[in-house]
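*Asks:* here is a sequence together with a model predicted from it:
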Amino acid sequence: MRDDIIIEDTTLRDGEQAPGVAFDQETKSHILDALIGAGVRWVEVGIPAMGGAELEFLKAAVHRQDEATLVVWNRGVRADVEFSLDLGYRAVHIGLPASSLHLDKSVGKGRDWLLTAAEELVEYAKDRGAFVSISAEDIARTELDFLVEYAQTVAAAGADRLRLSDTIGILGPEEYARRVHEVVTHADIDVQCHAHNDFGLGFANTLAGLKAGARYFHVTVNGVGERAGMTDLAQAVVALKRLYGVDLGIDTTRLTSLSGLVAAACRQPTVPWQPIVGANVFAHESGIHVNAMLKDSSTFEPFPPEEVGGERRYVLGKHSGRALIESILTSRSRTYDQDDLAACLTWLRQTAVDRAGAVASDELVAHFDRRRSLAI
């Protein structure tokens, strides 16, 4: 991988395009605060042409450009780009399709129009001193030779970055990497990975793209976004740091609280088994696991919960063993023998089955005390 990889969050743009999700101005401000506070230095903040509350937020956010590079998204229309620059934004993204399917069905234009429009829009924005990012949307269904030609065209026009969008997430890592490699080999332009998660390959494709020479990549908090979402911020940050030795400068201790903030804003709870930030990531029930964890937490955790702002939990349930029962009773200053442990374990497993869920520590201790009192 390159040694200058840049993560850019698009929760406030692509993330909010998840069906049924809408952030008001205050919510968007809180999310931007949290992203910048966590060390995210590139944020795609929204779409000025939407107007209304979106525009009011963007007018307020423009004053924060010294804290992070704030990118605004625009259609491939000069009026959009001009409006964004007039607002004072110094970084603009221009969304344009590259596949014949999208050119025909989405904008009703051909390839010659695309090359000319892209060139003119890039040159206009560069003449006004902006950082210019531009899309090649739907690269999965774009012929590779034309994708390279398009990349060369926007590079010659002065674009700073080309976003390679797997718009409906239908590429595998090998094919996504091949497209990135061809572009960076034949065009003098930085590439950004934008990988949707329709087949669960968003981060795999992003990782493949980074290995193939991309410099930038897109993420959202909790992977929220259109349809099945896209690459998740927490997963990308921690995996790159832990597995590939790439530290992006993100304060990982804030990842769990950031996830909770966005989940609440989306009115959708984070699933317990969400990697990195889910409530079950550091929760342990299996008797064999807990027995080992009580001796050395590295036995069944890839990294400590404190690293991502999480919390370790031991859960009493159907699969628990004696080690956890013993630990809880000892912590509550109860004396017991092996018969007590066996009886508590039998009660615990049946109770968990009856309620189809976990049992609280206080319930276990209360059962133990009742059993002891009856034995007296």
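*Replies:* On my side now, so go ahead.
*Asks:* C-alpha only now, for contacts and for neighbours.
*Replies:* Will do.
*Asks:* all strands for the stretch 151-300 of the chain, in order.
*Replies:* Counting by DSSP state E, counting those that start in this stretch, the stretch 151-300 of the chain has strands at residues 161-166, 190-195, 216-219, 283-284.
*Asks:* all the helices of the stretch 151-300 of the chain, residue numbers only.
*Replies:* 173-186, 202-211, 233-244, 255-266, 287-293 (DSSP state H, counting those that start in this stretch).
*Asks:* comparison target below:
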Amino acid sequence: MDVPIVDIRGYKLPEELLQDSLRGKLPPCCKQIALAHSLGYRKLIVSYVHVPGQSLALNLCVALDRIQSLEMEASLHIENASQLDVHEFADLWPVLQDFPINTLVYGDKESLLDPFTTYDVLAELLKSTPFALEFHGHNAYGLATANAMSAMRAGVRCVATAVGGVGNRGHAPFEEVMMGAKHLLREPAADIDRELAPTCAAIAGYLGLKLPLDKAVVGKNIFAHESGLHVHGVAKNPALYEAFAPEEVGLTRHLVVGKHAGTTSLQVVLRERGIEVSDRTARNLLKIVRRRVLEQKSPLSDGQLLQIYLAERTL
């Protein structure tokens, strides 16, 4: 995880976390490098914008030299890497190899890449780079997840993500990349926590955000089914309408008793409460349900459906 060192002072974090798990994010500035060292960081990621066709900036070289003298680990994030010709990197390798760089982060700050170009460029870079390669894309065109997965397909082993895709300029949503890596790329290392959805919701909450109900992978309503056709299909074979089981990410399947509900929906909801109703009874209930939904301008709760059933049964 990368954390700007200017933001870390407000947190009380154990030193081992700073040493082992976090990378301090900073510009090529010796003053901030000294501060990061005093705070306990051992790993730094230096954010740098390279001028196409030029040599590496002097302040970057000085900063990397300072990191080396402090015996800290460094990653170099070239934020505008996607603006550079892929062959231009060959001129940078000899200079960069003199410094303690563990990882080169290929940045697409301006969202210039599409999934096809992402694959081609990174596959080419991996042939020549002497460093481990990471990819840090953004989401101006809604392609962050696709670009991240293309980077992985090309052979990159680390991509930048954020829960829900939050952040300036947007990022690839962590939950989408993880599920895509598991189910589409068949990555054996993509281990999905069965509490993924609740965890993502909690993290978003800490940030003062709320995940959309229809958010891919972790939205609470992505396994909500209303229309009679969908409910009938899901009751027989959930895979007809669901790419993966809700339990895999900590969600549950639920039926919506709304204006598009059919008799099957009512029968399934009532059956879950131990009540079997005939097709004829379900048709009669459906007329009342649709009228009530229109009156209250929202779907009925399971409890409301049960009340309607009990009221009709006593007539």
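*Replies:* In hand now; what should we look at? Just so you know, these numbers come straight off a predicted model, no measurement behind them.
*Asks:* overlay them and tell me the TM-score.
*Replies:* TM-score for the superposed chains, counting by TM-score structural alignment, normalised by the length of the second structure: 0.90, backed by 315 aligned residues with a C-alpha RMSD of 2.4 Å.
*Asks:* make TSV from the helices of the stretch 151-300 of the first structure and add distance to residue 340 of the first structure to it.
*Replies:* Output for those, formatted as TSV (distance: least, C-alpha to C-alpha, whole Å):
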stretch	distance to residue 340 of the first structure
helix 173-186	54
helix 202-211	49
helix 233-244	43
helix 255-266	38
helix 287-293	17
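*Asks:* if we can go back for a sec, would you format the strands of the stretch 151-300 of the first structure as TSV with mean neighbour count included?
*Replies:* Compiled in TSV, the strands of the stretch 151-300 of the first structure are given as follows (neighbours: other C-alpha atoms under 10 Å):
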stretch	mean neighbour count
strand 161-166	25
strand 190-195	27
strand 216-219	27
strand 283-284	20
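*Asks:* which of those strands sits closest to residue 338 of the first structure?
*Replies:* With C-alpha to C-alpha as the measure, strand 283-284 is the member of the strands of the stretch 151-300 of the first structure nearest residue 338 of the first structure (22.8 Å).
*Asks:* tell me what the closest one is packed against?
*Replies:* If you count contacts as 3 or more C-alpha pairs under 8 Å, 6 or more residues apart in numbering; DSSP states H and E, strand 283-284 of the first structure packs onto strand 313-314.
*Asks:* read off where the strand it packs on ends up in the second structure.
*Replies:* Under TM-score structural alignment, the match for strand 313-314 of the first structure in the second structure covers residues 254-255.
*Asks:* what angle sits between the helix or strand hosting residue 36 of the first structure and helix 255-266?
*Replies:* Per DSSP states H and E: residue 36 of the first structure is located in helix 25-37. Compare the direction of helix 25-37 of the first structure with that of helix 255-266 by axes from the mean of the first three to the mean of the last three C-alpha atoms, to 10 degrees and you get 160 degrees.
*Asks:* neighbouring contacts of helix 25-37 of the first structure?
*Replies:* 12, 43, 45, 53-54, 56-57, 61, 67-68, 258, 261-262, 265 (C-alpha atoms under 8 Å, 6 or more residues apart in numbering).
*Asks:* so stretch 212-219 of the second structure corresponds to what in the first structure?
*Replies:* The aligned range for stretch 212-219 of the second structure is 271-278, by TM-score structural alignment.
*Asks:* name the residues of that stretch that come out as buried.
*Replies:* 274, 276-278 (16 or more other C-alpha atoms under 10 Å).
*Asks:* kindly check the end-to-end length of it for me.
*Replies:* End-to-end span of stretch 271-278 of the first structure (C-alpha to C-alpha, to the nearest Å): 6 Å.
*Asks:* any chance of the strands of the stretch 151-300 of the first structure in TSV, with distance to residue 127 of the first structure too?
*Replies:* Shown next, in TSV, are the strands of the stretch 151-300 of the first structure (distance: least, C-alpha to C-alpha, whole Å):
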stretch	distance to residue 127 of the first structure
strand 161-166	16
strand 190-195	19
strand 216-219	23
strand 283-284	55
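*Asks:* done for today, thanks.
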